[in-house]
Every structure is written in C-alpha cells, then in structure tokens.
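Visitor: Based on what follows, work out the 3D shape:
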Amino acid sequence: MSKLKLSAVLDDRPAKLTVELPAAVHRDLVAYAELLGRESGQTIADPAKLVGPMLARFMATDRAFAKERRAREQSARSNN
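Guide: This next block holds a predicted model:
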C-alpha cells in the first residue's frame, strides 16, 4: 500500500475525477440524493456531489484503514 499523505495538495480546491459507475450504483446514488433531500429539506441537484462525502465517511469508518494509517504515521514520525 502506498503512503497516503496528501502533502502535495496544498489547497482545498476540489479534485475532479471521472469515474464509471455501474447503472445500479448510479440509480442508488440518485435515490440516496432524493432521500437525503427530503430529510434535509434541501434539493440535491447533482447526486455526484455526494460521492466525495460518501468516500470520506467510508474511509473515516473503515477500522482496518484507520489502523494501517495510524501505523504508517507512527512509523513516519519515528523515522524523522
């Protein structure tokens, strides 16, 4: 696994990605946006805007990823 530090990204400008989703995943993303819009009272005009927060949430709650990230950060600190 490569080092996942983002030191090369110095600003908060979004990075544009182009991905292909299976049709079923896209339909679920649209349905999720509609449900979220109803619950929050806001219209989600572009369901693709949910992908970033969904990925962030996924990575934040993935215990194996968090454990590996902590281990790598500790290793990097001890090497400096």
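Visitor: can we go C-alpha only for contacts and neighbour counts from here?
Guide: Fine.
Visitor: Centroid-nearest residue for this structure?
Guide: Closest to where the C-alpha atoms of the chain average out (C-alpha atoms, centre = their mean) is L55, at 2.2 Å.
Visitor: Name the SS class of I44, please.
Guide: coil (DSSP: H, G, I helix; E, B strand; the rest coil).
Visitor: got the contact list for it?
Guide: Counting by C-alpha atoms under 8 Å, 6 or more residues apart in numbering, I44 touches A33, E34, L36, G37.
Visitor: can these go into JSON lines with extra columns for secondary structure, neighbour count and distance to R72?
Guide: What follows is those, written out as JSON lines (DSSP: H, G, I helix; E, B strand; the rest coil; neighbours: other C-alpha atoms under 10 Å; distance: C-alpha to C-alpha, whole Å):
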{"residue": "A33", "secondary structure": "helix", "neighbour count": "21", "distance to R72": "35"}
{"residue": "E34", "secondary structure": "helix", "neighbour count": "17", "distance to R72": "39"}
{"residue": "L36", "secondary structure": "helix", "neighbour count": "15", "distance to R72": "35"}
{"residue": "G37", "secondary structure": "helix", "neighbour count": "14", "distance to R72": "38"}
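Visitor: The structure of the following sequence is requested for comparison with the preceding one:
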Amino acid sequence: MTKLKLGPLEDDKPVKLTIELPAAVFRDLKSYAEILRRSGGATTPIEPAKLIAPMIERFMATDRAFAKARRGAGQVGGGLVERSG
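Guide: Prediction:
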C-alpha cells in the first residue's frame, strides 16, 4: 500500500475561495485523488478540490520556519491543527 502524506479527509465547514491552478497541478491532484481513493478503499471518487485544503494544512503544519515565525509573532491557534505523522 502507498504511504501518502494525506490521510482520510475530515468533514469541516469550509470557507469558499476561488483559485486558479496550472493544468499540470490539476492533473496531479486528480492522480493523487485516485491513488488516495484506491489506497483508502473508497468506492466513490474523491474530488481533487477536496485535497487542496488538507495539503495546505499539512504543508503549514510541517513547515518549521513557519511555526517558529508564528510563535515569534505571538500568534496562537488560527485553526491550524498540528498532526504528527
């Protein structure tokens, strides 16, 4: 089984954003969604757009320079949940 950086997606109330992605990035998101679906045993397709928020969250949670700068600025919380893994 493939060890992806993202696990099951949480259902949370979203904030709507509109973004533009390069076509290559969108194709990669579609591929990632399919691999995640197969590795998680899901039977329904995963929308590529549903991957963007968990990927950004994971990126920020593992960016040590961001965490250090955030602590230095005195910010607390902000909705980012740090996860080990």
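Visitor: Still touching in the second structure? Go through the contacts of I44 of the first structure.
Guide: For the contacts of I44 of the first structure, the contacts that are reproduced in the second structure, applying both residues aligned by TM-score structural alignment, their matches' C-alpha atoms under 8 Å, are A33, E34, G37.
Visitor: does Y32 of the second structure sit in a helix or strand, and which one?
Guide: Assigned by DSSP states H and E, Y32 of the second structure belongs to helix 23-40.
Visitor: on average, how far is that helix from the matching bit in the first structure?
Guide: Following superposition, helix 23-40 of the second structure is found to deviate from the first structure by 0.3 Å on average (mean C-alpha distance after the TM-score superposition for the first structure).
Visitor: Centre of the chain to that helix, how far?
Guide: Centroid separation for helix 23-40 of the second structure versus its chain: 12 Å, with C-alpha atoms, centre = their mean, to the nearest Å.
Visitor: so what secondary structure elements neighbour it?
Guide: Here helix 23-40 of the second structure touches helix 49-61, going by 3 or more C-alpha pairs under 8 Å, 6 or more residues apart in numbering; DSSP states H and E.
Visitor: give me that answer again for 7 Å
Guide: Counting contacts by 3 or more C-alpha pairs under 7 Å, 6 or more residues apart in numbering; DSSP states H and E, helix 23-40 of the second structure packs against no other helix or strand.
Visitor: Please spell out which residues along that helix are buried.
Guide: Across helix 23-40 of the second structure, burial judged by 16 or more other C-alpha atoms under 10 Å covers L29, K30, Y32, A33, E34, I35, L36, R37.
Visitor: That one versus helix 49-61: what angle between them?
Guide: Per axes from the mean of the first three to the mean of the last three C-alpha atoms, to 10 degrees, the angle that helix 23-40 of the second structure makes with helix 49-61 is 90 degrees.
Visitor: In the first structure, what range does helix 23-40 of the second structure match?
Guide: Aligned by TM-score structural alignment, helix 23-40 of the second structure falls on residues 23-40 of the first structure.
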